[in-house]
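Visitor: could you work out the structure for the sequence below:
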Amino acid sequence: MDKLYQCFGSTLDPNPNARKAAELELRKLETQPGMLPSAFSLLSSQETSPEVRQAAAIYVKNRIRRAWDPDFIVGSSQNLIPAEDHDAIRQSLLPTLLGSPNQQIRVHVAAALGAVVRCDFPSKWPTLVDEIKELLGDGSGGDSNRIAAGLTALLEVVRGYRWKDEDNIMDPVANATFPTLLTISNNLLASPSSSAPEVGQLLYLVTKIFKTSITQQLVDYHQADQNIVPWGQLLLAIVQKEIDPSQLPADEDARQTSPWWKAKKWAYFSLNKLFSRFGNPTQLPSNLAKYKPFAQRFVTTFAPEILKVYLGQTEAKVQGRLWMSDRAIHLVLAFFTECIKPNSTWVLLKPNVLPLVQSFAFPLLCRTQTDDEVWDLDPTDFLRQQMDPFDDFGSPRSSAANFVQTVAKKRTKTAFLPILEFVTSVLNAYPASRTAAEKEGALYTVKTLDDVMLTHPMVKTNLESFMVQHVIPELSGQDRFLKFRAAEVIARLSSDMEWKNGASLESAFQGIMTCLGDSELPVRVQAAQAVTHLLDHDEVKDAMRPNAPRLMQELLNLSDEVELDVLTEPKTRVMDAFPQELLPFSTKLCEQLAQSYLRLVGAGIEAAKAIEEAGEVGREMNLSTLEEQGEEDKMFAAMSCLTTIWQVIDTAESHAETLNQLEKIVVPIVTYTIREKVYEMFDDCFELTDLLTYSQKRVTDGMWEVFRLMYEAMKSEESQDYLSEMLPTLDNIISYGKEAFEANADLRNMVLDIYNTVMSGGDDFQASERIAACKLADVLLLVLKSGLDDAIPGFVGSMLPLVGRKKEKSLRQWSNIVIADCLCYNAQLTLSALESMQATTTYFQNLLQISSKLNKVHEKKVVAVALLSVLSLDQSAMPASIGQAGGAQSLLVGLIQDLEGIPKAIERMKEFNEDLFEDEDEVEGEASGGIDLDAGDEDVVDEDNEYLELLAKEAARLRSRAAKGADDGDDVEEDEDAEDEDDEDADGFESPLATVPVFDGFRKVLSSSAFVQSLAQSLSPKDQELLQAVSQIQDEDLSKSSKEPPSVPAF
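Guide: The predicted structure follows:
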């Protein structure tokens, strides 16, 4: 015990060597039975110092979470907790939780309890609920510490089954414990000390338990009237509870997170969730249809009461009689927003909309003193709050904007014009009777209403005069916030509105250009956004054309200054607008982008190292961990640099010398990224190398270096999940480095080693990575004409176990295709390998079975070339199973059926690509604010409902497949088929066989082989008719790919 005490104490030593030695000693002790129960003894002892108790609590939590469940060990170096310790640990958890001296220790013990619950309850810990009930008592009073421990333990039980409860564990738990929670809560609310923080803390736990229990489902307990009625009354009582101000912190920030306001937060949240997910009958997707009876009762009985209470609270807030936390304001506004679409709640909300907008929402849209302070202290942080929707999500301002926007779009006939009239009145009254902050709030509201303003027939024709009167003048004004907001309004409206007067457009352009040189960083960034939208007008574009390089340079300078990705879109728009003008400056542009990228990623690496040194995680570029260091914005900005570099390369696609210069800039940042294992950037970096190699149609010395580093990365366990991202570049390197691969066995062996690493890893690799390995083999076998003879048996042997596999459709198809690739490469060698493995008949049966289901051009051509290669052999060279008439005839029938499908596959690919371009055009050209001016008060069913229904159907499909997999005794990889469905059609894949004349090859084999002729003559009349039709198809009549083909196989 003393040794253990010393180890825990040393883990807090400021000397890193002492800490490391203590951690290693703990690792040695882990294998000894009794070690973890001893840690609990230290943790529970009042004689243990607070620091050691804290260290022991953290260790216990991490140890149990990582090594309790033998089926899920986190980390390959973890030692499983000895099974003989499990009973003692289970018996220690609740007493330790009860005896925890402070919240810091309690939270760690609770996390350990949660990990055990998820694994052991109820099967191995059937008495847990009874033990929790003993702590809770009968609800009439008792030791608040025991109640808090019981509530904390119950929360962990409910958490364990909030996402998945196939055995219906939640319902008996709720029936056994929730009535007691109601009694406890009502007694607390009625007590003389009900405003005390201790009461708030207990009610916070109660509301969090209830909120967690309804995360995904309502069990029978929730839906019963005798239960939901008292719970609804309790939640509304908590929401309306007036707290004695003396019991709340004086500091407003501290008040936001005080126990009572945390309890109120979860009460608001639970009421909202009951309505938005389960209690709104017209908005229920099909997977929640079972809640329709509950929803019909809820929407008529509860929703009006909730709305009444919330309206009363907003009135009290407006009148200054009530303080509300930011989270409470957000949740109240979120409920109002949910009430807009259903008729039953809309008719109740409708009379209150304009007062809510004017008095409650609008003030939240106006700038505050805090906004001024943030702008002064950290302009970049101000920009993040203003321009990053995720950063602002859940704030009162974003919630108010969402409410105003939703009611204007979904109830346009009723709400839009009155709201706009109010906004206009504010603008007209400035500066006489309205402040600059209020005008800024009015312009913020205009930005929120942009979609409706651009499409409403009574408004869109007057936008120019609106701009001239209220927006453009502020661009040259003195108020920095008004300049910022005016530039944002121009960015939102200018590109899609009609400018009838050229002078107005020029005035807007000149004002934005002035703001681009403003002394305030947020104004310059917002102006950069606006000027690129003004480029949609030819007059502005022509005026800007001579200065396009200067504009791009300004955007790059701003990007370096703010280190956010908010300027990605402006840079993209400028590149699209001025490709030729920027081409001479592309090298300098990419050099600057590369420098920025290396600086930003370097900062991220240093942050990751700091996390590692703190002992939290291994050094990796993970955005979720970098967020803790405030470095995630730098990584997104680095991604933005790569996006812009990609655009520059794309623009220079037909300029060989420029591409050569750009490659010299790109290769060092790619090699740096690979060497430093910056996995977050792999996808973007490999898109650059893919585009460069494809554009240059050759493999340079720099790209050979990248290839070798990719190979080294694939040999590293941490990087092996990135073959899919590497594949397009590897495809190009093999295709355009064909001669080098045929001449250099080392290069071939590197590709083969990558393939073997993934395929020999089996289920350790995701299906997508194994399919990527198949595709790598596919291109290697089809491009190279020599050097792979010794590898053919290996390819065949690794694929045969998969060709008839029931699960993983795409992997099964690709395994058949890879062996067909081997036949294309050398039919004789491949047949010999199949014969030696006694698999010839089985393979061809599987190939012919799946060939009718293949619908992509590449797949069908591989099958065609493979079967032609076999049938072109001399009959004496064929295995007996094929050389016999019956076997060969089935191959011939399979061939002509496959050939028949190739024109259809080509047509399908063309249609797919045409539809893709049409969809892009529609997205670019359509106004995003579809409104219905004639809609009344009926239920609104829109794209949100369609999206929820789509998610519901997809979830049902995945559950069905998972159940089928369980019935078959197989695991089903749920997403790999969907991901692989249209990959070759959709991502620009170009087959090495694209221009191989398979129909000419067919006619050649048919005319030159007496054996094939005899087979054809014995076909059924239907098959002979099909053969005649196929033999008339001309390769030159079919669409051809532009990718350079390999040499045409000789049939």
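
Visitor: contacts, neighbours, all on C-alpha from now
Guide: Noted.

Visitor: ok, residue 86 - how many residues close by?
Guide: As a burial measure, residue 86 scores 18 neighbours (other CA atoms under 10 Å).

Visitor: name the element it belongs to?
Guide: Using DSSP states H and E, residue 86 falls within helix 86-99.

Visitor: what does residue 32 give?
Guide: Per DSSP H and E, there is no helix or strand for residue 32.

Visitor: to compare against the first, here's another:
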Amino acid sequence: MSDLNKLADIFRGTIDPNERESAEKQLEMIYKIIGFTPSILRLVMADGVEMSIRQAAVIYLKNNVIAYWSDKSNGPGLDNDFNIHEADRQIIRDSIIDAIVMAPELISVHLAVCVSHIIKADFPGRWLGLVDKICIYLRHPDTKCWMGALLALYQLVKIYEYKTGDDRAPLDEAMNLLLPLIYQRCGQLLGDHSDLSICLQKQVLKIFHAFTQYSFPLKLISNEIFAQWMELFRVILERPKFRNFEQEREESNWWKCKKWVLHILSRVFERYGSPGAVSKEYNGFANFYIKTFSGCVIGLLLKILEQQGNKHYVDSRVLQLTLVYLSTAVNHAVTWKLIKPHTMLIVQNILFPLMCYTDEDDELWTTDPHEYIRMKFDVFEDYVSPVTAAQNLLHMFSLKRKEMLQKILAFVFQILNDSNSDARMIDGALHIVGSVADILLKKEMYKDQIEELLVTYVFPYFSNQHGYLRARACWVLNYFSGTRFQRDSNLASVVRSVEMCLMHDKELPVKVQAAICIQGILTSQDKAQKLMEPNITPISFEILNLLRETGNEDLTSAMQKLVCLYPEQMMPIAFEITQHLEQTFYQILDSSADEDNEDKAMTAMGLLTTIDTICTVMEDQKEIMAQLQPVVVRLVVKIYQEELMELYEEALTLVCTATTNSISPDLWKIYELMYQVFKKDAFEYFGDMMPALHNFITVDPQTFVNNRNHVLAMYDMCKTVLNNDAEEEAESYAAKLLECMILQFKGQIDECIRPFVELVLTRLTREVKNTSLQQICLQVIIAAFYYNPILLLNILNDMQPIDSNQSLFTHFINRWLSDIECFKGLHDRKICVLGLITLISLPPEKRVAIINEASPQLMPSILKLFDGLKLAYQSKANAENADEEDSEEELDEDSDVEALEDEEDHVAAADYHSRILGKINSPACPFPVTSSYLRDDEDISEDDEDEYSDDEEADFVQTALESYTTPLDADDTDVDEYVIFREVLEMLQKKDPNWYNVLMSPLKQEQQEALQSVFILASQRKAAAESRKIEKLGGYMFHTQTVPSSFNFGGTPIV
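Guide: Next up, the predicted model:
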């Protein structure tokens, strides 16, 4: 492919609608040829070629690198037999940094993606020259060479951004060379105010931020080096504008440099520079940071706020990050003392105006209320919004520092009581009140006055002429929904007001806010549930209509709340509601097809979750579920057929809920579809499939097992997971499904046992990091032994490796007995006990040598498991009562909040006891207190001689995999391991006394006593099971006798 002209012609064809198909076919024919990929890179860098062709080529190159660079599987829909040849990869590695340095921006952005992917696959092993190449260009005196080098370095840092420890070592080694170099270059650029210079500075700052965001390498960034960087940050933050950036404003790299400096400062302060709130390794740095830089940084931030207060333009992200930094600073005495003299000016001149309804809000409300709603409820918008940052800073002032709440409220009520306050000022004041609602509800001096506050200052605005004040009233009331109303009439007024706003208001944002408020009220006010009940049907459909019109995700939560609180009222309309949600879902999909909209994806997820909630609430109503199941089927088919992978998790949850009690023929078709989707592109969703797959095995077992394709599909999915590079959690799920099938279909799937056993044995030959995976694989073999011991013996004998001196069965028994301590929870111990009972029950002719050799371990192992089982059953009984006990032991959520003195720092939980001890053990305290006195009541055992510690007790709690039950785990199971054990031993004592004596002879006195306890418990459990059976049949049966009309019990009658 040396002829670039021909290659250029092909890519010219890809951008011509008339020639595109032909051009793509040509590319399909030649993309595997050695030398093709480097030829594309040469074409991309050819200055004489049209830019549109170079762009088409670089995009194709990028896609090829992403798809075919790595040696491993390329993914669904791609050619898994092809990877770019190593010779071609080496050419690209040698030249791509040169290319990104020389390329124009339109090209370099795509080359940067290539670099990122190559670094991820090849650095440091195959790309040893990367760092040296970057270094060469950064040392070049021509600043035009620096941007490409910085872009490449940024890709390197981003790849390692989330790594820690040894995994991060290659980056730290590279930055040991490059960090001083980029600092030097950035320092040189400070005096140059050209566009290129400012852009280069921004890129250096982005690199430093990514390098330090999740790990701060103190070996590379000493206090002295950091101080040098801080001086650079100071210069960037306080430098004035050298040109008029007013037209560019938010797009200006001049502002973006300030933004990235504040990103760095906020992150360093929060994560590494806050004494009492950092990990031990950063304690020294935190003290250095806060003592050395607080005065300078706070001073710079106050200047930014001064600009904002004087109505000079400040970039919104710069303002937001300034407020974020100050929120962290409120926690520390050193920085608080610097902020405190300015707090009320900040509140009045900066925060309050941000909290008020603005001209921009009004324009959006009027011209595009749907966009207004989207913006106000967008969590991603909140993350970067100065308004949210202002709200958080106000909250920190009020929560953390004494007298601040009183001062802020005094300012607010002055506005609310002033007849000259305009509507926008009222909105800002109410916004502040709602922002500190949680604090007011907990403060003893305020919480009894909340009801009067709402009546006086909030209720009147439900009928205000300004729509935004009606919306604000709903918003505030939602935040105060936990108020303890003393007068039922006021609560009734609340319900009427929000119902009016929802049902009859003409303004869409008001209706949405009212719907959200209804959810809050219903969650917190039991009496409100009865007040709202008569109107719950029209309320439900109004929210459904709003949901369809706005696509607001929060409304799905409101709908879910209604469904959960009013199940009886929902029964007659459940199908209609579900159909409405289904149609809204399709509408959301159609509208989002034209645009990449994360909000709509979230709404779609919320709609599916709401439908799932309805199915969950109605799952015991057979007639209703028969109507809902087709809706579920249609939705799942739509999601799978259109490959909407972001919705796979919700779809699988729907399938799980729909199959909880019964499985219709259409749902069995969904099972087949799940298998097809798994094989195509849903390998990574196996964990999400697990609950539904378990249902298909256990809810309608006969339909499952009667169709061998069902069993084969399940086995194939498990095999795919266990034989490929899946996460070990997913592999554990796969092995658990194998165990479930073995135990569910005892005696029905003999032909499946061999492939099941072979599969887990093969997996055990590879490295296993997670002990739970190791145990569940062993359990599959134990389950197979319990299923049919002779069958398993024959399978293992057939699988015996030629070069092994030890039989597989011997290895299995030894591993089993050595791992007895590793079986946790209830089910795992039970199957282990049943397996060992099966082992000791084998007839003499089937007792191979290893069984006799291991006989001294058998009974002690069984007794140890029974000891654990007893506690596991107790733990299960305790868990069933846990909710009630937890509610009694919950901490009082309304407890007052203690603000800090000016000299105090807010400390993390780890240091809280130290601070309390410091106070208590002051000279004024007559008794020394140690941390042992500060334990929570629930941490103190009722019995100091309890045999098990908290950590040991965790061994008896249900394990994650045990939630996927088998017939052995049913409450009414006939398989009682205690009863079976006793019966087997009694049988052996009679029919095989020699073997019985061999088993019993190793037992010590305490083990014999434990055995007796097991026997007693077996008798009790047998009697209890018989009683349950009789009770099921309608109670004890007596012979029919003539009953006299009166009785004489003797003695004197009571009356």
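
Visitor: and the helix holding residue 86 of the first structure, how far from the second structure on average?
Guide: Taking mean CA distance after the TM-score superposition for the first structure, the mean distance separating helix 86-99 of the first structure from the aligned residues in the second structure is 4.0 Å.

Visitor: could you do stretch 657-670 of the first structure as well?
Guide: When the second structure is superposed, stretch 657-670 of the first structure averages 3.1 Å from its matched positions, counting by mean CA distance after the TM-score superposition for the first structure.

Visitor: for the stretch 201-350 of the first structure, which segments count as helices?
Guide: Here the stretch 201-350 of the first structure has its helices, by DSSP state H, counting those that start in this stretch, at 220-223, 225-240, 252-256, 259-273, 292-301, 303-318, 326-338, 343-349.

Visitor: run through who's touching the third one.
Guide: Read that as helix 252-256 of the first structure. 248, 249, 261, 262, 325, 326, 327 (CA atoms under 8 Å, 6 or more residues apart in numbering).

Visitor: from those, pick the one nearest residue 553 of the first structure.
Guide: Comparing the contacts of helix 252-256 of the first structure against residue 553 of the first structure with CA to CA picks out residue 326 as the nearest, at 40.1 Å.

Visitor: from residue 202 of the first structure, how far off is that closest one?
Guide: 21 Å (CA to CA, to the nearest Å).

Visitor: which one's more surrounded, these two?
Guide: Set residue 326 of the first structure next to residue 202 and count neighbours by other CA under 10 Å: residue 202 wins out with 25 against 15.

Visitor: excluding sequence neighbours, find me the nearest residue to whatever residue of the second structure lines up with the more buried one.
Guide: Aligned counterpart of residue 202 of the first structure in the second structure: residue 200 (TM-score structural alignment). Once flanking residues are discounted, residue 200 of the second structure sits nearest to residue 147: 6.2 Å by CA to CA, 6 or more residues apart in numbering.

Visitor: tell me the contacts of the one you found?
Guide: Residues near residue 147 of the second structure by CA under 8 Å, 6+ apart: 101, 200, 203.

Visitor: next: residue 264 of the first structure.
Guide: Residues near residue 264 of the first structure by CA under 8 Å, 6+ apart: 204, 238, 239, 328.

Visitor: quick check, nearest of those residues to residue 833 of the first structure?
Guide: Using CA to CA, residue 204 comes nearest to residue 833 of the first structure of these, at 68.7 Å.

Visitor: residues in contact with the residue nearest to that closest one when sequence neighbours are not counted?
Guide: The shortest distance from residue 204 of the first structure to any non-neighbouring residue, by CA to CA, 6+ apart, is to residue 263 (3.7 Å). By CA under 8 Å, 6+ apart, the contact list for residue 263 of the first structure reads 200, 201, 203, 204, 205, 207, 208, 238.

Visitor: which residue in the first structure aligns with residue 456 of the second structure?
Guide: Per TM-score structural alignment, residue 456 of the second structure is aligned with residue 469.

Visitor: state the distance from that match to residue 498 of the first structure.
Guide: For residue 469 of the first structure, the distance to residue 498 of the first structure - CA to CA - is 16 Å.

Visitor: more neighbours, the two?
Guide: residue 498 (16 against 13).

Visitor: SS state for that one?
Guide: Look at residue 498 of the first structure: counting by DSSP: H, G, I helix; E, B strand; the rest coil, its state is coil.

Visitor: leaving out the residues flanking it, which one is nearest to whichever residue in the second structure pairs up with it?
Guide: Aligned by TM-score structural alignment, residue 498 of the first structure pairs with residue 484 of the second structure. Leaving aside its sequence neighbours, residue 484 of the second structure sits nearest to residue 451 (CA to CA, 6+ apart; 7.5 Å).

Visitor: with residue 478 of the second structure instead?
Guide: residue 517 (4.6 Å).

Visitor: contact partners for the residue mapped onto that neighbour from the first structure?
Guide: In the first structure, residue 517 of the second structure lines up with residue 530, judged by TM-score structural alignment. Shown here is residue 530 of the first structure, whose contacts under the criterion CA under 8 Å, 6+ apart are 487, 488, 490, 491, 492, 512.
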